[in-house]
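>>> missing the sequence, but the structure's below:
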């Protein structure tokens, strides 16, 4: 049997995906959400999922934000649906985690740069979080680590 891999996803067109191997906690593979024409690219996302073959996925459970326009809400919902659809089609067991739940686990607040700073400390040899705009990659990586540390879906770290 291959080594367990946990996929963490910060959904949305500008989101991030990360593959975490609990047996090697110092290593992380984190990427921007595959996107084309301002939408999630499900074919490329599926190829990346196939490449790493995660045993479980954890996706941030998010909803519309106050003041967000109808068009933005629809675009985000479509992106979330594409992510869930790819995972379902590939038969990857998927769990959802509310932002408050996984962020509380790490002592984080709403500031996304706090997530990036923590990711830089946890994975100092990775260059995946080097840019300020890499906060979504960081949140995806932290979601995967959260799943490992809490045993979500049998993903034990």
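That came through, no problem. Worth saying up front: this structure is predicted, and the values here are computed from it rather than measured.
>>> going forward, measure contacts between C-alpha atoms and count neighbours the same way
Noted.
>>> in this protein, which spans are strands?
Assignment of strands within the chain using DSSP state E yields the ranges 6-10, 16-20, 28-32, 35-36, 39-40, 56-60, 94-97.
>>> so which of these comes closest to residue 135?
For the strands of the chain, distance to residue 135 was read as CA to CA. The smallest value, 8.3 Å, belongs to strand 16-20.
>>> ok and that closest one relative to strand 6-10, angle-wise?
Following axes from the mean of the first three to the mean of the last three CA atoms, to 10 degrees, one obtains 160 degrees for the angle between strand 16-20 and strand 6-10.
>>> what is strand 16-20 packed up against?
Applying 3 or more CA pairs under 8 Å, 6 or more residues apart in numbering; DSSP states H and E, one finds that strand 16-20 makes contact with strand 6-10, strand 28-32, helix 135-150.
>>> alright, now check it against this:
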């Protein structure tokens, strides 16, 4: 079984846990001048190899207070693309609120706390989580682990 965690932001990440390995993949983007845009084909390429015997958790996100209209729209676009690709590839998925997965995984603080918990659970991945900007990878990894704990027959 493969367990997928998706942090759906434009600069989000995907983590895949299966019996033989763990993969951390930054969400593919392309840049037009100073604007980052989701690479839809890149999203598809990541997920198409996991259509069998997989389940996914995607963070249930909402517009944030104070978030500008353009950034909120871009964020929602990336979120919708992930959902569309999961549905098109028939990969079962569930939404989980940040509060729920963080509580279950022992994350008490904000972004950098996810990295700390991920370091503790997966010390062999420290080189892929070592920068502050890697908090999205840590979030995706902890969501994949949450998914594994939630749906694994072994528990």
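Cool, got the structure. This one's a predicted model, so the numbers in the text were calculated from it and none came from an experiment.
>>> let me see the TM-score of these two.
Here the TM-score for the pair of chains, by TM-score structural alignment, normalised by the length of structure 2, is 0.88; 149 aligned residues with a CA RMSD of 1.7 Å.
>>> I'd like the helices and strands packed on strand 16-20 of structure 1 as JSON lines, with distance to residue 63 of structure 1 appended.
What follows is those, written out as JSON lines (distance: least, CA to CA, whole Å):
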{"stretch": "strand 6-10", "distance to residue 63 of structure 1": "12"}
{"stretch": "strand 28-32", "distance to residue 63 of structure 1": "20"}
{"stretch": "helix 135-150", "distance to residue 63 of structure 1": "16"}
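>>> mean per-residue distance, the top helix by length along structure 2 to structure 1?
In structure 2, with assignment by DSSP state H, the single longest helix is helix 69-88. Following superposition, helix 69-88 of structure 2 is found to deviate from structure 1 by 0.8 Å on average (mean CA distance after the TM-score superposition for structure 1).
>>> what about the equivalent of residue 51 of structure 1 over in structure 2, neighbour count?
Taking TM-score structural alignment as the criterion, the aligned counterpart of residue 51 of structure 1 in structure 2 is residue 49. Counted with other CA atoms under 10 Å, the burial measure for residue 49 of structure 2 works out to 10 neighbours.
>>> what sits against residue 49 of structure 2?
With CA atoms under 8 Å, 6 or more residues apart in numbering as the criterion, no residue contacts residue 49 of structure 2.
>>> wait, what's in contact with the closest residue to residue 143 of structure 2 other than its chain neighbours?
Take residue 143 of structure 2 and drop its neighbours on the chain: the residue closest to it by CA to CA, 6 or more residues apart in numbering is residue 5, 4.6 Å away. Under the criterion of CA under 8 Å, 6+ apart, the contact list for residue 5 of structure 2 reads 14-16, 56-58, 140-145, 147.
>>> let's go with 7 Å and repeat that
Residue 5 of structure 2 is in contact with 14-16, 56-58, 140-141, 143-144, counting by CA atoms under 7 Å, 6 or more residues apart in numbering.
>>> map it onto structure 1.
Taking TM-score structural alignment as the alignment basis, one finds that residue 5 of structure 2 is matched in structure 1 by residue 8.
>>> how close does its match get to residue 70 of structure 1?
27 Å (CA to CA, to the nearest Å).
>>> one more: residue 149 of structure 1?
Using CA to CA, we find residue 149 of structure 1 at a distance of 36 Å from residue 70 of structure 1.
>>> neighbour-wise, which of the two wins?
residue 149 (14 against 10).
>>> skip the chain neighbours and tell me the closest residue to the more buried one.
Spatially, and ignoring its direct neighbours in sequence, residue 149 of structure 1 is nearest to residue 157 (5.4 Å; CA to CA, 6+ apart).
>>> cool, residue 97 of structure 2 as well?
Nearest-residue entry for residue 97 of structure 2: residue 60, 4.9 Å, with adjacent residues in sequence omitted and distances by CA to CA, 6+ apart.
>>> burial count for the one you found?
15.
>>> so who does it touch?
Taking CA under 7 Å, 6+ apart as the criterion, residue 60 of structure 2 is in contact with 95-98.
>>> adding distance to residue 121 of structure 2 and neighbour count, write the contacts of residue 5 of structure 2 out as JSON lines.
Shown next, in JSON lines, are the contacts of residue 5 of structure 2 (distance: CA to CA, whole Å; neighbours: other CA atoms under 10 Å):
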{"residue": "14", "distance to residue 121 of structure 2": "17", "neighbour count": "28"}
{"residue": "15", "distance to residue 121 of structure 2": "14", "neighbour count": "25"}
{"residue": "16", "distance to residue 121 of structure 2": "15", "neighbour count": "26"}
{"residue": "56", "distance to residue 121 of structure 2": "20", "neighbour count": "26"}
{"residue": "57", "distance to residue 121 of structure 2": "18", "neighbour count": "25"}
{"residue": "58", "distance to residue 121 of structure 2": "20", "neighbour count": "25"}
{"residue": "140", "distance to residue 121 of structure 2": "13", "neighbour count": "29"}
{"residue": "141", "distance to residue 121 of structure 2": "10", "neighbour count": "32"}
{"residue": "143", "distance to residue 121 of structure 2": "12", "neighbour count": "30"}
{"residue": "144", "distance to residue 121 of structure 2": "12", "neighbour count": "29"}
